[in-house]
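> okay, here's the prediction I keep looking at, along with the sequence it came from:
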Amino acid sequence: MGASVGIPAVALCITRRLYQIASVKTVSISQSGKRRAALIDALICVLFPLVYIALQYIVQGHRFNIYEQIGCYPALYNSLPMYLLSTMCPPLLGLVAAAYGVLALRAFLRRHAAYAQRLSASPGLTASRYLRLIALASTLLTVPLGALAIYLNLTASLVGPWRSLADTHFMFRRVEQFPAILWRGNHLLVIALEFTRWASPACALIFFGFFGFAVEARRSH
């Protein structure tokens, strides 16, 4: 569950930093500025996912589900609060990251002549790597994938009414098990489970595709 917001949070931090690099008016950055930037990144990438995971308890119907051939899966009660606290967060982070990405690319194109000097203040960052980072953050597709997750939740099962926290947590300690012959009969549920299963490995492959075949990576090999 943390990865569902952790990945778009990382994309947000990447595009935000790239925008700051492209739009900053001075080449040098003070130590306090570096510490402040690192603190903001930590709040976005570490604290926010932790708070997000803690808030899932509100809409957690019971401990967890076990799907045969998949494993453990969070048991969130499909209701309006679930969309507000859970499924809406990744696409919202993706929208903010996309906005920063557009601003970073625009700043890069408008100030390309002076950009080489600014890159010297960021060791290891070249123009090629800068553009690849923007492309990487955009290719993670957090907005359309988040929208797909919302659609699957709306269609794979019925949206129930929210009555109270006590009602949602009734018999909270139970663990429900679903044989593969049952859950594989629901086409939309299969898509939802397999999507969750392969999203993180797909992001890892995308990252390697952008940087594993780069000139500097091949040179180090």
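Great, that's in hand.
> contacts and neighbour counts: CA atoms only from here.
OK.
> who are the contact partners of the residue of the chain positioned farthest from its centre?
The outermost residue of the chain, judged against the average C-alpha position, is A113 (32.9 Å), by Cα atoms, centre = their mean. Neighbour list for A113: empty [criterion: Cα atoms under 8 Å, 6 or more residues apart in numbering].
> put this next to the previous one:
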Amino acid sequence: MSLDTTTTVFAAFAFIGFVLALVPFYWHYKAANTGTCLYMFWASLGCLNAFINAVVWNGNWTDHAPVWCDISTRIIVAENSAIPASTLCITRRLYHIATNTVGSKRREAIINFSVGLGLPIFNVALTYIVQGNRYYIYEDLGCWPAIITTQPTYPLFYAWPIALGLVSAGYGVATMYTFIRHRRDIHNVGSDTAMESFRLNKSLYTRLMILCCVDVTLTLPIASYIIYASTRNAYQPWVSWGFLHADFTHIYTLTASFWRTPQVWAVVEVSRWSNTLNAFVFFALFGLAQEAHLHYSLVYKYAKRLGSSWREGSSLHLSRYALLLILAGNCH
């Protein structure tokens, strides 16, 4: 078995992205930022899924784990709309902050979970209609959804990231227009309004806007290119449900020399690297910010004290600092 260098490099970046995307999760969870939490969840899950596939199928195309491939391909399908849906949740919240129409935390959480979690799951269910086989296995790539490009594939699969991206762009433009129009009010508004929250957390909201702009800017051209490339590569007219699913249980395994044509290779690489890029962009904006440094310093301080207690061999000290860690977590 000969390992592919490109796949090895990708696996390393995917694993790093999996870890980095989860670093800011705790303090965003404590702040009830469900949109950003969903974004981190999907970005990290996508990186982990790609990492496992790249490691297991680097240099081979054997069907090692059928159950895993069933799960993995559904994660890949969910990612098609998961990041755009999470971005929509973030831009929607920023818009409500700008217009001072923020609802209750419970209501916002229900809406965000319905959009950021419910829509990707619904996307997975719909995609079964145009899924010709259980899955494919590509050498060096791993499990891949067996989605047939036919007429229903466009509204059921390809259109989701574009539609969500356009809605997010609409919210983003409206948010920026509102903030600019009321920039003077931000400094004069009372403390009981949502705009005061923006004034106090201007850096956070600015970074959220940057994240949304980057995602929308990447989502629309990437999704459009994938539609274009898929239509050129393997378009098949819709015949019937029975015709499309006639050979559903068969597993196709493809060697690297077979599937790495310029068109297919470009679609696959753009698809799997985009999620890793999302994880790195998120960490750059939120894992290196000022509030992140405060949390890192707290973790370092308590870890240092815990290490001193461990060296002293005192179970009493260990219990005391374990309690301090719990209390510290509840205070932030």
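Cool, the structure landed. Small disclaimer: the values here were computed from a predicted structure and weren't measured.
> TM-score for the pair, please.
For this chain pair, the superposition-based TM-score is 0.90 by TM-score structural alignment, normalised by the length of structure 1; 214 aligned residues with a Cα RMSD of 2.0 Å.
> what residue in structure 2 is paired with the residue farthest from the centre of structure 1?
Counting by TM-score structural alignment, A113 of structure 1 corresponds to R184 in structure 2.
> gap between its match and Y128 of structure 2?
Using Cα to Cα, to the nearest Å, R184 of structure 2 is found at 51 Å from Y128 of structure 2.
> which residues of the stretch 1-150 of structure 2 fall in strands?
According to DSSP state E, counting those that start in this stretch, the stretch 1-150 of structure 2 carries its strands in the segments 136-138, 142-144.
> turn these into a markdown table, columns for mean neighbour count.
As requested, these are exported to a markdown table (neighbours: other Cα atoms under 10 Å):
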| stretch | mean neighbour count |
| --- | --- |
| strand 136-138 | 23 |
| strand 142-144 | 28 |
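> right, and A54 of structure 2 touches C143 too?
No: at 9.3 Å, A54 of structure 2 does not count as touching C143 under the criterion of Cα atoms under 8 Å.
> which one's the longest helix in structure 1?
Scanning structure 1 for the longest helix, with DSSP state H as the assignment, gives helix 187-211.
> so it matches what in structure 2?
Using TM-score structural alignment, helix 187-211 of structure 1 pairs with 262-286 in structure 2.
> figure out how far that stretch is from the centre of its chain.
Distance of stretch 262-286 of structure 2 from its chain centroid, counting by Cα atoms, centre = their mean, to the nearest Å, is 10 Å.
> in it, which residues are buried?
264, 267, 271-272, 274-283, 286 (16 or more other Cα atoms under 10 Å).
> if we can go back for a sec, doesn't the residue farthest from the centre of structure 1 fall inside a helix?
Yes: according to DSSP: H, G, I helix; E, B strand; the rest coil, A113 of structure 1 belongs to a helix.
> contacts only, for I222 of structure 2.
Per Cα under 8 Å, 6+ apart, neighbours of I222 of structure 2: V270.
> one more pass at 10 Å, please.
Residues near I222 of structure 2 by Cα atoms under 10 Å, 6 or more residues apart in numbering: P161, I162, V216, Y228, V267, V270, S271, S274.
> would you list these in CSV and tack on distance to A14 of structure 2?
What follows is these, written out as CSV (distance: Cα to Cα, whole Å):
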residue, distance to A14 of structure 2
P161, 22
I162, 24
V216, 21
Y228, 26
V267, 17
V270, 14
S271, 13
S274, 10
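> between those residues, which is nearest A303 of structure 2?
S274 (34.6 Å; Cα to Cα).
> can you give me the distance of that closest one to A54 of structure 2?
Distance from S274 of structure 2 to A54 of structure 2, by Cα to Cα: 15 Å.
> what's the answer for R260 of structure 2, then?
15 Å.
> quick one, helices of the stretch 201-332 of structure 2?
Using DSSP state H, counting those that start in this stretch, the helices assigned to the stretch 201-332 of structure 2 run over residues 202-234, 241-244, 256-259, 262-282, 290-312, 315-331.
> which residues in structure 2 does stretch 75-84 of structure 1 match up with?
In the comparison with structure 2, stretch 75-84 of structure 1 aligns to the range 146-155 (TM-score structural alignment).
> hmm, back to that, columns distance to T153 of structure 2 on top of the strands of the stretch 1-150 of structure 2, output as a markdown table?
Formatted as a markdown table, those follow (distance: least, Cα to Cα, whole Å):
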| stretch | distance to T153 of structure 2 |
| --- | --- |
| strand 136-138 | 17 |
| strand 142-144 | 16 |
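> just give me the match in structure 2 for L43 of structure 1.
By TM-score structural alignment, L43 of structure 1 lines up with S114.
> meant to ask about R132 of structure 1
Aligned counterpart of R132 of structure 1 in structure 2: R207 (TM-score structural alignment).
> what of I53 of structure 1?
By TM-score structural alignment, I53 of structure 1 lines up with V124.
> for that match, grab the count of nearby residues.
As a burial measure, V124 of structure 2 scores 21 neighbours (other Cα atoms under 10 Å).
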